[in-house]
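Peer 1: Sequence first, predicted model second:
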Amino acid sequence: MDATLTVPALRLLGRFQLSYGPQAVDVTAAGQRVLAFLGLRSRATRSVVAGTLWPEVTEERAQGSLRTALWRLGRGPGRLVDCRHDTLALAADVHTDVRALTSTALSLVDSSPAADESAALGALCGGDLLPGWDEDWVALERERLRQLRLHALDSLAARLLAQGQHALALEAALESVRIEPLRESAHRAVVSVHLAEHNVAEAVRHFEAFRRLLRKELGVQPSAGFAAMVQHRCHA
């Protein structure tokens, strides 16, 4: 395969990986940081990139490290970074999983029609952003994506439930629970699916498990509205 004829793909969810088609490409640690930063920020000035990625050294050394990283990235099979004057940007033809996730999530949050809810669910169930990377700029982006994913899963679960696609709705709700076990809206969605399928016992068991978890972790109870939703169906 001629890698130069294949669109490069940058994976940041679950792990870092740069690939051309099925072929993964080795990237230096500094190059990985540069590509990840630009993949998350779209574009930035050289001084911002250098200062963020090499905060513990002088500006001159940080700029030198950035130049070296860019030079090594430029030796690959295709252009990965656009350098225009003092601005750096990920090349337009580099596909990133983070951009695909963000686009899918925002369309769901905005209630835009989804061409394929099953595909949307698959896009939202990817791994965390760059696990093991402990830099502050990664942590901020990781939390931003986590919150966006949670809101999108809530929206998708509600949409699938309204369409009567209970199995997929439950998958979306449970994924939200997995990401944030203390999020009441996710547990409400799980219970709503069980009630829609007339599985009252399952709904009660899930609610009680959530109630015990909240009491143990936070010393609080589920909202009155959530409790009333379950109690109403139990006595219906």
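Peer 2: That came in fine, so what should we check first?
Peer 1: CA only for contacts and neighbour counts going forward, please
Peer 2: Will do.
Peer 1: now residue 51: how far from residue 80?
Peer 2: Residue 51 is 21 Å from residue 80, where distance means Cα to Cα, to the nearest Å.
Peer 1: Kindly report the same for residue 180.
Peer 2: Distance from residue 180 to residue 80, by Cα to Cα: 35 Å.
Peer 1: Looking at the two, which has the bigger crowd around it?
Peer 2: Neighbour totals were compared for residue 180 and residue 80, and residue 80 leads with 21 against 15 (other Cα atoms under 10 Å).
Peer 1: What is the lengthiest helix in the chain packed up against?
Peer 2: Secondary structure of the chain per DSSP state H: the longest helix is helix 136-162. Secondary-structure packing of helix 136-162 (3 or more Cα pairs under 8 Å, 6 or more residues apart in numbering; DSSP states H and E): helix 97-109, helix 117-124, helix 166-179, helix 184-196.
Peer 1: ok, and here's another one to check against it:
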Amino acid sequence: MLLDVLWPDTHPDIANNRLKVAMHHLRQTFGRIAGDGHPDDIIIFRDGCYLFNPRNKIWSDVEAFEHAWQVGRQLEVAGKLSQAIVYYQQAEALYQGDFLEQDVFEEWTLVRREELRDIYLTIVDKLSHYWFDTGDVTAAIEGWKKIIARDAWREDVYRQLMICFNRIGQRGRALQCYETCRHALRQQLGVEPEAETVALYNRLCDGPDRWPSSPAARDSRGVMENLNARLTAT
């Protein structure tokens, strides 16, 4: 399998020798990183396969990321949101870039990359909602901006940013968010913003005197009444 993947057009004997040389260098590299133990103990050959020695503890950022995500979800479902947030923050900190982003043409990485990326964006969205709901609007803005940087067509996130900027008295930036959203949708997808986004923009244009005096709900997602509530909540 490795020979076919790495050297598909090479004679098997030559490819096999290259594989042995590559594994030797790989063992030496891992040995220098580990700093202890014999390099040959790190990667072993068993039943015709190369594998990491199961006796060694190997830390993987992907495994740590997914573990923090799963624990966070379990805690959130159990109603322990503040504890879940700790794990979500750990997961976000672990995500330093898309999975094997340098291998953009390797088909086997595509599904995994998108899966991990979607989890990351979900985590950032959850954290941003938490920060908004607990009064840290600046942190919420930074979080939602991270999502837009990776997914420029997320209208729901643009709406959240519009609400946030309006909340901190920067209505001009809130209106600019709408223009950025409209431009991105037109340029990349050839569509106009959703009615909910347009309605929010129009109400922002009306000015603060046209907003309801009391919130109708805490969460802004879904319906226009909730968007209004978050814009006027204190």
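Peer 2: In hand now; what should we look at? On a predicted model such as this, the values are computed, not experimentally measured, just so you know.
Peer 1: Could you report the TM-score for this superposition?
Peer 2: These two chains, once laid on top of each other, score a TM-score of 0.62 by TM-score structural alignment, normalised by the length of the second structure; 188 aligned residues with a Cα RMSD of 3.3 Å.
Peer 1: circling back to that earlier point, would you mind putting the helices and strands packed on helix 136-162 of the first structure into TSV with mean neighbour count alongside?
Peer 2: Formatted as TSV, these follow (neighbours: other Cα atoms under 10 Å):
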stretch	mean neighbour count
helix 97-109	17
helix 117-124	17
helix 166-179	21
helix 184-196	22
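Peer 1: To residue 86 of the first structure, which of those lies closest?
Peer 2: Residue 86 of the first structure lies closest to helix 97-109 among those, at 23.7 Å (Cα to Cα).
Peer 1: what sits up against the closest one?
Peer 2: Helix 97-109 of the first structure is contacted by residues 9-13, 39-40, 113-114, 120, 123-124, 145, 148-149, 151-153, 155-156 when judged by Cα atoms under 8 Å, 6 or more residues apart in numbering.
Peer 1: Just the buried residues of those residues.
Peer 2: Among these, those buried by neighbour count (16 or more other Cα atoms under 10 Å) are 9-13, 39-40, 120, 123-124, 145, 148-149, 151-153, 155-156.
Peer 1: List the residues that contact residue 112 of the first structure.
Peer 2: For residue 112 of the first structure, the contact set (Cα under 8 Å, 6+ apart) is empty.
Peer 1: helix, strand or coil for it?
Peer 2: Following DSSP: H, G, I helix; E, B strand; the rest coil, we place residue 112 of the first structure in the coil state.
Peer 1: now it: how far from residue 68 of the first structure?
Peer 2: Using Cα to Cα, one obtains 43 Å as the distance from residue 112 of the first structure to residue 68 of the first structure.
Peer 1: need the contact list for the most centrally placed residue in the first structure.
Peer 2: Nearest to the geometric centre of the first structure sits residue 145, at 4.4 Å (Cα atoms, centre = their mean). The contact partners of residue 145 of the first structure, by Cα under 8 Å, 6+ apart, come to 102, 129.
Peer 1: let's go with 6 Å and repeat that
Peer 2: By Cα atoms under 6 Å, 6 or more residues apart in numbering, the contact set of residue 145 of the first structure is empty.
Peer 1: ok, so what distance separates it from residue 40 of the first structure?
Peer 2: Distance, residue 145 of the first structure to residue 40 of the first structure, by Cα to Cα: 10 Å.
Peer 1: can you list residues touching both of those two?
Peer 2: If you check residue 145 of the first structure and residue 40 against Cα under 6 Å, 6+ apart, no residue is contacted by both.
Peer 1: tell me which element residue 32 of the second structure is part of?
Peer 2: Secondary structure from DSSP states H and E places residue 32 of the second structure in helix 12-34.
Peer 1: The helix or strand just after that helix vs the first structure, average distance?
Peer 2: Using DSSP H and E, the helix or strand that follows helix 12-34 of the second structure in sequence is strand 43-46. For strand 43-46 of the second structure, the mean deviation from the first structure after alignment is 4.7 Å (mean Cα distance after the TM-score superposition for the first structure).
Peer 1: Which strands or helices does strand 43-46 of the second structure pack on?
Peer 2: Contact analysis of strand 43-46 of the second structure by 3 or more Cα pairs under 6 Å, 6 or more residues apart in numbering; DSSP states H and E lists strand 49-52 as its packing neighbours.
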